[in-house]
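J.: quick one, what's the 3D model for this:
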Amino acid sequence: MIIAEKSDRGGDLLEKLGEWVRGLAEGVFEGEVEAGYSGEGWIVLEPDEEILMSSIRLQTRIDPIASDKPPHTARISKLWEDRILIEYPSRGGRTFRKRIPAERFAAALGYGGDDPAGFLRGVGLGEGCPVSVAADLPSSLQLRLLFEQALKGLDRLLILNAVASEVDQILSLESVKALIAGYENLTLLTHLAYLRLGVGLEKAAERLRREFEAISGKIVVRALPWRILAEAARNLRMYFPSLLE
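T.: The predicted structure is shown next:
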């Protein structure tokens, strides 16, 4: 199966990812799960079994498995001040790329200011991040996810290029547990940790960066302040009340 994610980490990530996915289906799937890269750099998991797909979908907020129908899980490969470049694979591995005005993309998420690129980075949609899209705009799923995050009223840390087992390992450390209120897997390699009230965002981000450095210097931790999301969420509630029920 083609996964709508890329990574510049080596075989250690692939090995850990295969082991983690295999563990999801333990007891109902016999055999090994192999992870690799397609010719265009997308992650590939074998075998292409429905039980593995179902297990992955149950553990992620955004379905990371390539689809030929919208919504598509895309990767933000470039973010300029005025436009955004997304890419996503088909089930057969073909890559589709779309350039979209950053202002239009941010407006679809409830933002009406003059720094759409800064807003997108601030809500976790910067370069390398996953996003659910339909008709070249954030899908209803993406809107709901951001709205749910806003309702929590907590600053967040976005963790990129890491397997869930690695995130579990770091967030269970005594030096880290007191900072974190909870976390969720957005996709197989992207995770969102919520900070406890009163915890300093930049301080927590720096702590996690140091801890993840011991696993791989290519794991990225980004600080996402709640305040950037709050105004957009109010607009979403105003303009899309039925969508966000």
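J.: every contact and neighbour count from this point should use C-alpha atoms.
T.: OK.
J.: first-to-last residue distance for stretch 56-76?
T.: One end of stretch 56-76 sits 21 Å from the other (C-alpha to C-alpha, to the nearest Å).
J.: now do the strands in the chain.
T.: For the chain, applying DSSP state E gives strands covering 2-3, 34-37, 43-46, 72-79, 83-89, 95-101, 130-134, 137-138, 156-160, 180-185, 190-195, 220-224.
J.: JSON lines please, covering those and showing mean neighbour count and distance to residue 119.
T.: Output for these, formatted as JSON lines (neighbours: other C-alpha atoms under 10 Å; distance: least, C-alpha to C-alpha, whole Å):
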{"stretch": "strand 2-3", "mean neighbour count": "24", "distance to residue 119": "27"}
{"stretch": "strand 34-37", "mean neighbour count": "18", "distance to residue 119": "32"}
{"stretch": "strand 43-46", "mean neighbour count": "20", "distance to residue 119": "28"}
{"stretch": "strand 72-79", "mean neighbour count": "22", "distance to residue 119": "11"}
{"stretch": "strand 83-89", "mean neighbour count": "22", "distance to residue 119": "12"}
{"stretch": "strand 95-101", "mean neighbour count": "14", "distance to residue 119": "13"}
{"stretch": "strand 130-134", "mean neighbour count": "23", "distance to residue 119": "14"}
{"stretch": "strand 137-138", "mean neighbour count": "20", "distance to residue 119": "14"}
{"stretch": "strand 156-160", "mean neighbour count": "25", "distance to residue 119": "15"}
{"stretch": "strand 180-185", "mean neighbour count": "16", "distance to residue 119": "22"}
{"stretch": "strand 190-195", "mean neighbour count": "23", "distance to residue 119": "17"}
{"stretch": "strand 220-224", "mean neighbour count": "21", "distance to residue 119": "10"}
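J.: before we compare anything, build this one as well:
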Amino acid sequence: MDAFTRFTNQTQGRDRLFRATQYTCMLLTYLLEPKAGKEEVVTKLKKLESSVSTGRKWFRLGNVVHAVQATEQSIRATDPVPRLCLTLANLNRVIYFVCDTVLWVKSVGLASGINKDTWRRRAARHYCCFLLLSLVRDVYEISLQMGRVARDRAKREKTSSRDPPAYSVADEETEWLQSFLLLLFRSLKRHPPLLLDTVKNFCDILIPLDQLGIYKSNAGVIGLGGLVSSVAGIITVAYPQMKLRTR
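T.: This is a model prediction of the structure:
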């Protein structure tokens, strides 16, 4: 209970809960809309999704400051690849939150003359760049982990040559693929924060790709991806040790 209280007292924690609720409503709406007799439930789900989405905008108003701080931290990373990827990613994230704030100003009527569609596309474009760069960093970290696991395995096989192989197939191409997937599985299993970050970024990128028309998805896919990403985000907020750290 104490952990839940600490979680809900954080702005990020409340935002993750609201986000999970929003995409759950989207997924349920997609599943229930084709069914007869569910019109009232679908209407309520759509209203709840809209209300939660509006509420989340309030939580994001101060995120520009957090994104600027994250940019400053990423510049100090020792590894040049994460330093470059995260710095560029966080700069795009700053611009995304600026665009998001402009859209909020337009939605509450504080300013006129703002083209909502233009700013929405800008926000989606910078959010997509942020996620792509974050995924590049994830792929780099995965390659490092796979290299460590491969070296550890080679040492074990060298010291104990009598151990049976982990797999045995006749086809060389299948053998390579099986070896790669096994190595990938062991690498992500050894580093859960990297697994969570990769899953979260991969699921999230479906949203801006759909908004920009690059890869169209239906509401069910976006709802499921958003829900999975939100759950991963909830875990990283509730358990800070599960957050992928910058080296």
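J.: overlay them and tell me the TM-score.
T.: Remark: TM-score between the superposed chains equals 0.25 [TM-score structural alignment, normalised by the length of the first structure]; 104 aligned residues with a C-alpha RMSD of 6.0 Å.
J.: sorry, back to before: and the strands of the first structure as JSON lines, adding distance to residue 206 of the first structure?
T.: Formatted as JSON lines, the strands of the first structure follow (distance: least, C-alpha to C-alpha, whole Å):
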{"stretch": "strand 2-3", "distance to residue 206 of the first structure": "30"}
{"stretch": "strand 34-37", "distance to residue 206 of the first structure": "30"}
{"stretch": "strand 43-46", "distance to residue 206 of the first structure": "29"}
{"stretch": "strand 72-79", "distance to residue 206 of the first structure": "24"}
{"stretch": "strand 83-89", "distance to residue 206 of the first structure": "27"}
{"stretch": "strand 95-101", "distance to residue 206 of the first structure": "32"}
{"stretch": "strand 130-134", "distance to residue 206 of the first structure": "22"}
{"stretch": "strand 137-138", "distance to residue 206 of the first structure": "30"}
{"stretch": "strand 156-160", "distance to residue 206 of the first structure": "10"}
{"stretch": "strand 180-185", "distance to residue 206 of the first structure": "14"}
{"stretch": "strand 190-195", "distance to residue 206 of the first structure": "13"}
{"stretch": "strand 220-224", "distance to residue 206 of the first structure": "8"}
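J.: what about those, which gets the closest to residue 171 of the first structure?
T.: strand 180-185 (7.5 Å; C-alpha to C-alpha).
J.: picking that back up, which among the strands of the first structure is found nearest to residue 236 of the first structure?
T.: Counting by C-alpha to C-alpha, residue 236 of the first structure lies closest to strand 137-138 out of the strands of the first structure; the figure is 12.4 Å.
J.: can you name every helix or strand that that closest one contacts?
T.: Using 3 or more C-alpha pairs under 8 Å, 6 or more residues apart in numbering; DSSP states H and E as the contact test, no helix or strand touches strand 137-138 of the first structure.
J.: hang on, the earlier thing: which stretch among the strands of the first structure comes nearest residue 168 of the first structure?
T.: strand 180-185 (9.3 Å).
J.: report all helices and strands that that closest one contacts.
T.: Counting by 3+ C-alpha pairs under 8 Å, 6+ apart, strand 180-185 of the first structure packs on strand 190-195.
J.: got the angle between the strand it packs on and strand 180-185?
T.: Interaxial angle of strand 190-195 of the first structure relative to strand 180-185 (axes from the mean of the first three to the mean of the last three C-alpha atoms, to 10 degrees): 160 degrees.
J.: which helices and strands does strand 190-195 of the first structure pack with?
T.: strand 156-160, strand 180-185.
J.: please repeat the previous calculation with a cut-off of 10 Å.
T.: helix 140-152, strand 156-160, helix 164-171, strand 180-185, helix 201-213, strand 220-224 (3 or more C-alpha pairs under 10 Å, 6 or more residues apart in numbering; DSSP states H and E).
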